[in-house]
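> Predicted model and sequence follow; I will ask about them next.
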Amino acid sequence: MNLTLIPILVLVAVIVFSGIFIVKQQTAVIIESFGKFSSIRQSGLQFKIPIVQRIAGRVSLKIQQLDVIVETKTLDDVFTKIKVSVQYVVHKDKVYDAFYKLEYPHDQITSYVFDVVRAEVPKMKLDDVFVKKDDIAIAVKAELQEAMTNYGFTIIKTLVTDIDPDAQVKEAMNRINASEREKIAAQFEGDAARILIVEKAKAEAESKRLQGQGIADQRREIARGLEESVDVLNNVGINSQEASALIVVTQHYDTLQSIGEETNSNLILLPNSPQAGSDMLNNMIASFTASNQIGEAMKEQNAKKGIVNKKKGPSNSDNS
């Protein structure tokens, strides 16, 4: 073989192999002939005319995400940074438009995001920005979809992923939140204390009621027992006055005996002469007699007032 043919063969081989190329999955390749658009090649093994045709560029058909941070002011004059994530993809049938009509798609998308966010957020207060972040995302998507469709891009989704107010504003919001929680906690504590007081008062009232009922029952039984004791003594020839005196004396000495049996009781001085019971009985009888006299006098006085009022009634009606 002639040695002069070797360089020629090598050059031919290089030229032939330069016409073979591979396109990856989810990628489109733009082919130009002498600087003019020729064709769009999809994934797989592809061929082009060496020297005449060249690969002008590659366009990804995968879903891409662009994060845009916009600083703007709210309706209540709070500066905040809002992060908007835009997910977009080049439409498979519009690769030509995406490659030739738009030089820098990221810059174009960023400009639209800035425009929409700075038009929507100043209409809202800071609290509303947090609540209505989905409305902001929808507005951004609608604007981008209308604008970017002409360039071969499809907007998949837009998300407001972060809202970052000024540090002093966040600190103030945290203080307000803490104060509100402390206020609610104080209200719950007050309600709990009020419930405890009410329940305690109810318990005390119930205790007093039961205590009073017990005392009433006790006195009722004591009266019944005394009545039965007087009846027994009357049956053996002892009159009512003597029976009452005997019962009072017996109760007196029973009381002295119970006090003496109580080791922890304080010193109490009580009359213990045989006349003590009789004196107590006489005092009780005198008290009952005086009480009855006062009651009878009050009844007579009320009766006299009633008669006088009846006499005055007709005369007053005649005068009228």
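Perfect, I can see it now. Residues are numbered from 1 along each chain as shown.
> can we go C-alpha only for contacts and neighbour counts from here?
Fine.
> just the helices in the stretch 151-300 of the chain please.
Remark: helices assigned in the stretch 151-300 of the chain by DSSP state H, counting those that start in this stretch are 167-235, 240-261, 275-319.
> other SSEs contacting the last one?
In this case it means helix 275-319. helix 240-261 (3 or more Cα pairs under 8 Å, 6 or more residues apart in numbering; DSSP states H and E).
> Could you give me the buried positions within the helix it packs on?
243, 244, 245, 246, 247, 248, 249, 252 (16 or more other Cα atoms under 10 Å).
> Pick the one among these closest to residue 22.
Taking Cα to Cα as the measure, residue 252 is the one of the buried residues of helix 240-261 closest to residue 22, at 124.3 Å.
> Use this one as the comparison:
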Amino acid sequence: MFHSVIGILVFLILISLPAIISSINIIPGRMAYVCEVLGKPQRRPLKSGLNFTIPFITTISYKISLQQRQVETLSEVKTKDDVFIEIRWVLLYSVRDDDDAIFNFAYKVTEPVKRLVFKVENEIRQISSTMTLSELYSQRNAIASQVIADQTTDALESGLDIHNVTIEQPMPPKVIQEAMNNKLAAIARKDAAQAEADAEMVRRLGIAKAEAMSKQLQGEGIANERKAIAKGFAEAAATLRSSMTDASEDAILALMLNVNQNDMVTTASRTGKATVIFVPTDMNMQNITSTSAGRFIPTPE
């Protein structure tokens, strides 16, 4: 009898052993298992570690990774200036480590990742259609930021977190690349010609300013020279009046004018390059001689 009981127990253990083993679930890290009890989804998933389920009643419906994943896609877009180019972009996403998010990822939307990729691609195309090709080159990061801001809430409804969207350098057709290079080269040549013209204008303006300053200084020199001559004449006349009290004003003036003419002729003969000197006919040598000798010519009444 005892042996029969032991045999029955061993038999029952052997029969239930697979069920016992199947009720033990060791879940790896960064994984979540969504279970159903008699076909009813459970909102609380099984997390990493040792977990137990009820055999034949609880089934594991979804095994969901919580690690970050990426999708790389090549999309053709049309720019505002009617250029068709291909843009390669990368979507970095993950299932949020939250019970409701995991449940929504499993049951709310069919193929949530595929849906998210479609929406991101569609928005990239829409934004690109409002930009020119040059703007698309320079504002890739702004486009990615706008896509993340617009799609984060919608993605979270499916249990997904968007970590980053990277838009790589657009690749226009070879013909467009050559046209862009030619345009940039033409702009560079235009800028160089403009810079050269500006430099020439600055140079000429500098020369004109220098000439104007030179003439101004020359005029000031001539004016100062004339002031000095006038001052010298005034001082000479005053000296003559004080030392030659008997001489008339006309005699003093005639003496000064003739002395000045004689100095001019003498200076020209010494420093000039001319071989012939024409002496003015109105030089009154008699007055000069008489005045120098002290015989003054009376002033006409």
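Done, it's in. This structure is a prediction, so every number in the text was calculated from the model and none was measured.
> ok, back up a step: out of the helices of the stretch 151-300 of structure 1, which is the most enclosed?
For the helices of the stretch 151-300 of structure 1, the largest average neighbour count (mean count of other Cα atoms under 10 Å) is found in helix 240-261, namely a mean of 15.
> returning to that earlier point: wait, which of the buried residues of helix 240-261 of structure 1 is closest to residue 207 of structure 1?
Nearest to residue 207 of structure 1 among the buried residues of helix 240-261 of structure 1, with distances taken as Cα to Cα, is residue 252, at 29.9 Å.
> Need the counterpart of that closest one in structure 2.
Counting by TM-score structural alignment, residue 252 of structure 1 lines up with residue 265 in structure 2.
> Just give the number of residues close to the closest residue to residue 20 of structure 2 other than its chain neighbours.
Spatial nearest neighbour of residue 20 of structure 2, chain neighbours left out: residue 55 (7.3 Å); criterion: Cα to Cα, 6 or more residues apart in numbering. Counted by other Cα atoms under 10 Å, the residues lying close to residue 55 of structure 2 total 15.
> likewise the one 5 residues further on?
The burial count assigned to residue 60 of structure 2 is 15, neighbours taken as other Cα under 10 Å.
> what secondary structure does it sit in?
strand (DSSP: H, G, I helix; E, B strand; the rest coil).
> Please name the residues that touch it.
Shown in contact with residue 60 of structure 2 (Cα atoms under 8 Å, 6 or more residues apart in numbering): 33, 34, 35, 36.
> hang on, the earlier thing: could I get the helices of the stretch 151-300 of structure 1 as CSV with distance to residue 13 of structure 1?
Shown next, in CSV, are the helices of the stretch 151-300 of structure 1 (distance: least, Cα to Cα, whole Å):
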stretch, distance to residue 13 of structure 1
helix 167-235, 66
helix 240-261, 132
helix 275-319, 143
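> Out of those helices, which gets nearest to residue 116 of structure 1?
That would be helix 167-235 among the helices of the stretch 151-300 of structure 1, by Cα to Cα, at 23.7 Å.
> and the closest one, what does it pack onto?
So helix 167-235 of structure 1, by 3+ Cα pairs under 8 Å, 6+ apart, packs with helix 240-261.
> quick one: the helix it packs on to chain centroid distance?
68 Å (Cα atoms, centre = their mean, to the nearest Å).
> just the angle between that helix and helix 167-235, please?
130 degrees (axes from the mean of the first three to the mean of the last three Cα atoms, to 10 degrees).
> Closest one of the contacts of residue 60 of structure 2 to residue 244 of structure 2?
residue 33 (134.0 Å).
> Need the counterpart of that closest one in structure 1.
Aligned counterpart of residue 33 of structure 2 in structure 1: residue 29 (TM-score structural alignment).
> Skipping its backbone neighbours, what lies nearest its match in space?
Nearest one to residue 29 of structure 1, counting by Cα to Cα, 6+ apart, is residue 58 at 4.5 Å.
> how close does the longest strand seen in structure 2 sit to structure 1?
When structure 2 is parsed with DSSP state E, its longest strand is strand 84-95. Following the fit onto structure 1, the mean deviation recorded for strand 84-95 of structure 2 is 2.9 Å by mean Cα distance after the TM-score superposition for structure 1.
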